[in-house]
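> For reference, the sequence and a predicted model appear below.
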Amino acid sequence: MKRVTWQNALGLLALSIGISSAQASTVATTACPDISQDTQLTLARYVERSLCANLDTRAAWQRVQTQRAQVGAANSGYYPSLNISASSSRDFGDRVAGTDPDQRTLSANASWLLYDFGGREADVSQAKNTLASLQASADASIHSLAAQAVTAWFNRLAAEASFASAKSSLAAAKETAEAAEKRIKVGVGTREDTLQAQTALAQAELVLIQREGELAASNGQLAVLANYPANTALTPQTTLPDPSQLSAPPALAVLMQLADERRPERIAQEQQVAAAESSLDQLAAQRLPRISLNASAGDSRNSFGQRDSGQVAVTATLPLFTGFQQRYQERGAQSQIDQQTLELDRIRQQVGLDVWLAWQQVNTARSRIDATDSLLASAAESSRAALARYRAGLGNVLNVLTAQSTLADARQQQARARFDWASARVQLARAAGLLTASPDAAFQDIQP
């Protein structure tokens, strides 16, 4: 599996907003760019800032570094150990006449485990598998955070589009109210029409207030995810590509296969299974002999003289009985393997479901774009016609208000459909494990 970096994690940009690899490579080179002053904030800059500054990704990286140290500690079992000790003592109690109360000793001891039937190898393997699992988990954290950042980005844009739609609806409601007032003045309108128009105007004002609050809330979420205070004002770009200009995702079967190969959650769990198997191998090695080489040298001195000592020995140790501890430890290790294997199967099922749901969301969102475009065009024409007829004295205000309400809903649906489509493509890339691809290759280099 490719390691996730800030640069290749930006592969989501190619599929969501259609930038090129040259554009993606020009993302700020600073570790954590300050995007609060960007007047036209790009998705590339926002995702990079979120990945770099978020506390969860930093914590995941520290866990990886801790486990790297554990791998080094496991490898130390292949090297000999050497100890030197020195002591100086004086005896203040009763002693045999003629003996020296002062005693000085210097000794050195060396021990080297020569062979243990794979115990050290299993220990190192467990540490390495755990490290690989933590690295994959860190990748999964980056994937998850990147998806959260994109979701927050498009929610912010959708909230802004909803606010703009509410402003347009308010303007239309004011126009209708003015038309109703003019009809009363010329003697062709009714008080009921005026009251209905004013009611619709008040409702449009309430909707605008609500949309403004939603916009502020989405901007706060956008800022916090990038590790800024919630009141930090970010100004993201609102341009989205034409759906017809981006390539379609690969076939569903291809994406499911890619997900099973690349999803970091599955890779992390697979390494957990391997680590559990190494633990069982380590316990099994404890049943077998351990052959070690030991050497010692010493020097002892007092007022009567000096005495040197030394020894070299090869020792074989075979455990005969441990009170059934070994048996139960191996049973526990085997049970742990079974649990981790079941969890791996569950994750594989979830990965397949994630791809399936994301695939359906992309197709649904793409179809909604065409449908909402047609809906908006017809609703706009209907609203214009209804207002023109009302001004000419040929219609009633209910038809105008109904047409305007339909138009406001159509604007809202069109904006949401486009942002949902862009977000759904990113979610599909994440579900398929493609956020580790290069910036140009999210979907384009995957062949059916």
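The structure has been received and is ready for your questions. Numbering: from 1, shown residues only.

> going forward, measure contacts and count neighbours with C-alpha atoms only.
Fine.

> Helices along the stretch 101-250 of the chain, start to end?
Taking DSSP state H, counting those that start in this stretch as the criterion, the stretch 101-250 of the chain carries its helices at 119-185, 191-225.

> any idea which of those helices is most buried?
The highest average neighbour count among the helices of the stretch 101-250 of the chain, using mean count of other CA atoms under 10 Å, belongs to helix 119-185 at a mean of 22.

> Just to check, residue 140 is in contact with residue 264?
Yes: contact status for residue 140 versus residue 264: in contact at 5.2 Å, counting by CA atoms under 8 Å.

> Nearest residue to residue 31 in space, please, no chain neighbours.
Distances taken as CA to CA, 6 or more residues apart in numbering put residue 52 closest to residue 31, at 6.7 Å, once the chain neighbours are dropped.

> Can you report how many residues lie near that neighbour?
20 (other CA atoms under 10 Å).

> Relative to residue 346, how far out is it?
Computed as CA to CA, to the nearest Å, the residue 52 to residue 346 distance reads 31 Å.

> do you know how far the closest residue to residue 151 other than its chain neighbours is from residue 217?
The spatial neighbour of residue 151 that comes closest, neighbours along the chain excluded (CA to CA, 6+ apart), is residue 423 at 6.2 Å. As judged by CA to CA, residue 423 and residue 217 stand 19 Å apart.

> which one of the helices of the stretch 101-250 of the chain lies closest to residue 350?
Among the helices of the stretch 101-250 of the chain, the nearest to residue 350 by CA to CA is helix 119-185 (14.1 Å).

> Would you mind getting the angle between that closest one and helix 191-225?
Relative orientation of helix 119-185 versus helix 191-225 (axes from the mean of the first three to the mean of the last three CA atoms, to 10 degrees): 160 degrees.

> Report all helices and strands that helix 119-185 contacts.
Judged by 3 or more CA pairs under 8 Å, 6 or more residues apart in numbering; DSSP states H and E, helix 119-185 is in contact with helix 6-9, helix 43-53, helix 55-75, helix 191-225, helix 264-285, helix 325-391, helix 397-431.

> here comes the other one, which I'd like you to weigh against the first:
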Amino acid sequence: MKKYQPFLLTILLLALFPALAKSEVPIQKGERLNLSRCVETALRNHPVVQGARDTIRIGESRIGQAQANYYPQVNWQTDYTRINRSRTGNSTYSDYNSSVVLSQTLYDFGKTKTSVNIEKLTTDSFRQDLHRAETEIVYGVKSAYFSLLQAEKNRDVAVETVAQFQHHLTQAKGFFEVGTKPKFDVTKAEVDLSNAVLNRIRAENDLRIARVGLVNALGIPSAPEFSLDDSPLFQKEKIDLADALERAYRNRPDLQSIGKKVEAADESIKLARKGYYPYVTGSAGYGYSGEDFPLRDGWNVGALLNVPLFSGFQTRYAVEEAKASLDVLRANEASLRQTIRLEVEQALSNLREAQERTEATRVAVRQAEENAELANGRYDAGVGNPIEVTDALVSLSNARTAYIAALTDCRIAQAGLEKSIGKRD
């Protein structure tokens, strides 16, 4: 019985903790993914998002570095010097020193506080950069998701078209064998079938490429095979320009990021001006020194007032640089607002056009289906010709493909609108 214990223990652990075994793989083979699942996976795994998170860590470390001036600095100093005094009989002796020194900035007119505020604002800007990266990733996932659905639907249309032309070829051969149709009908049907097969091959290749695009958008290039939920392809959402602009100005992470940079630049002007002010530091030390062992111990306490009298106009130019940097950021902020309005208006226009095209192509599909049914019926009755059937089936295939493209463009335009207003889910 003992030799089966490890095996039984493994089975028990897998039964008790199935989620533990599953969590190691972001996507399970054969899993059916919906849009929200894909977005969640990308935000958790894409290296661009991880890089933006690491940038925030850099900012948080810089905050800690700036705050270091609030605390005392403790150093251990030790030195040995060999001294020769030729004027006193050419005597030579050694000098030993070893001490622990504590120094503390007592007052610096708010320089440290301002430096900490600048780093905090800069880190807040990094957080908005993370949100912007997430927005870009979400848009990329949605575009790739709907492009893959489009490729799947186009492949299905191509497969169905091949089946229809195969059926037509079988009919033509039957009519030719009984002598009611010429050889031309068979040859024409064979050519049409070959063209349909070529279209199917291209559609299958487009499907493979679209799948590669989605797994890369998810940040998991080695993802196993999976299927997609196609219900989001048929969803609709209405939004007007005023509401979109209001949401964009409130939520766009790049606008929020530059706003934090403007605040940090304003603080930088204050910090540069503090170069005109003095600062006071205190120090204390305890150590041993002497020419020979045992060394004598001693301590010291002192304060230092440093008053900048003239620094070659360095502070003046530092203030001017900070002011110019602030002006540049404010100009960039105004330019970004104009760009945001342009992006929102273009996205809304693209969405309206895609929605109108969706309705038009839906009608075209219904008409093409009726036309194909009539053409096939006429040919079955022996009164039609193969050109009518070919034209009808090609028109039906084109209409269905156009409808799928309109649906896809509509959803991608919706994703573009969501990106332009700063939506991250």
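Looks like it arrived, so ask away. A quick note: this is a predicted structure, and the numbers were derived from the prediction, not measured.

> Superpose on the first structure and give me the mean offset of the longest strand seen in the second structure.
Across the second structure, the longest stretch assigned as strand under DSSP state E is strand 91-107. Here strand 91-107 of the second structure, set against the first structure after superposition, deviates by a mean of 3.7 Å using mean CA distance after the TM-score superposition for the first structure.

> Show me how far that strand is from its chain's centre.
Chain-centre distance of strand 91-107 of the second structure: 53 Å, with CA atoms, centre = their mean, to the nearest Å.

> Could you list the residues in contact with it?
69-85, 279-292, 295 (CA atoms under 8 Å, 6 or more residues apart in numbering).

> Show me what residue 265 of the second structure aligns to in the first structure.
Aligned by TM-score structural alignment, residue 265 of the second structure pairs with residue 276 of the first structure.

> and that match, what does it touch?
Neighbouring residues of residue 276 of the first structure by CA under 8 Å, 6+ apart: 126, 333-334, 336-337, 340.

> Just the buried ones among these, please.
Buried members of these, scored by 16 or more other CA atoms under 10 Å, are 126, 333-334, 336-337, 340.

> which one is the residue most central in space within the first structure nearest to, not counting chain neighbours?
For the first structure, residue 144 is the residue whose C-alpha lies nearest the centre (CA atoms, centre = their mean; 2.3 Å). Leaving aside its chain neighbours, residue 144 of the first structure sits nearest to residue 430 (8.0 Å; criterion: CA to CA, 6+ apart).

> Now do the same for that neighbour: its match in the second structure.
Residue 430 of the first structure maps onto residue 419 in the second structure, by TM-score structural alignment.

> Would you check that its match makes contact with residue 136?
Yes: under the criterion of CA under 8 Å, residue 419 of the second structure makes contact with residue 136 at 7.1 Å.

> State the distance from the residue lying farthest from the centre of the first structure to residue 89 of the first structure.
Using CA atoms, centre = their mean, the residue of the first structure lying farthest from its centre is residue 97. It sits 78.0 Å away. For residue 97 of the first structure, the distance to residue 89 of the first structure equals 18 Å [CA to CA].

> How about residue 317 of the first structure?
Look at residue 317 of the first structure and residue 89 of the first structure: by CA to CA, they are 34 Å apart.

> Next: residue 158 of the first structure.
The gap separating residue 158 of the first structure from residue 89 of the first structure is 81 Å, by CA to CA.

> now residue 313 of the first structure
29 Å.

> can you list the helices of the stretch 101-250 of the first structure in TSV and add distance to residue 392 of the first structure?
Below are these laid out as TSV (distance: least, CA to CA, whole Å):
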stretch	distance to residue 392 of the first structure
helix 119-185	9
helix 191-225	15
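
> And these: which comes nearest residue 407 of the first structure?
When the helices of the stretch 101-250 of the first structure are compared by CA to CA, helix 119-185 sits nearest residue 407 of the first structure, at 8.0 Å.

> Which residue numbers in the second structure does that closest one align to?
Per the alignment by TM-score structural alignment, helix 119-185 of the first structure matches residues 111-177 in the second structure.

> Against the first structure, what's the mean shift for the matching stretch, could you check?
Mean for stretch 111-177 of the second structure is 1.3 Å (mean CA distance after the TM-score superposition for the first structure).

> Tell me which residue of the first structure matches up with residue 54 of the second structure.
By TM-score structural alignment, residue 54 of the second structure lines up with residue 62.

> Count residues in the vicinity of its match, would you?
For residue 62 of the first structure, the neighbour count with other CA under 10 Å is 14.

> Check the gap between it and residue 430 of the first structure for me.
Distance of residue 62 of the first structure to residue 430 of the first structure, computed by CA to CA: 24 Å.

> now do residue 282 of the first structure
37 Å.

> How about residue 332 of the first structure?
Residue 332 of the first structure sits 36 Å away from residue 430 of the first structure, going by CA to CA.

> Which one of the two is surrounded by more residues?
More crowded of residue 332 of the first structure and residue 430, by other CA under 10 Å: residue 430, with 25 against 13.

> Just tell me what residue 216 of the first structure corresponds to in the second structure.
Taking TM-score structural alignment, residue 216 of the first structure has residue 208 as its aligned residue in the second structure.

> Tell me which residues are up against stretch 174-191 of the second structure.
Outside of stretch 174-191 of the second structure, the residues within contact range by CA under 8 Å, 6+ apart are 165-166, 168-169, 172-173, 382, 385-386.

> Any idea how far apart the tips of that stretch sit?
17 Å.

> can you tell me how far residue 323 of the second structure sits from residue 293 of the second structure?
Distance from residue 323 of the second structure to residue 293 of the second structure, counting by CA to CA: 59 Å.

> got it, and residue 246 of the second structure?
78 Å.

> More neighbours: which of these two?
residue 246 (12 against 9).

> residue range for the host helix or strand of that one in the first structure?
For residue 246 of the second structure, the element it lies in under DSSP states H and E is helix 241-251. With TM-score structural alignment applied, helix 241-251 of the second structure matches the range 252-262 in the first structure.
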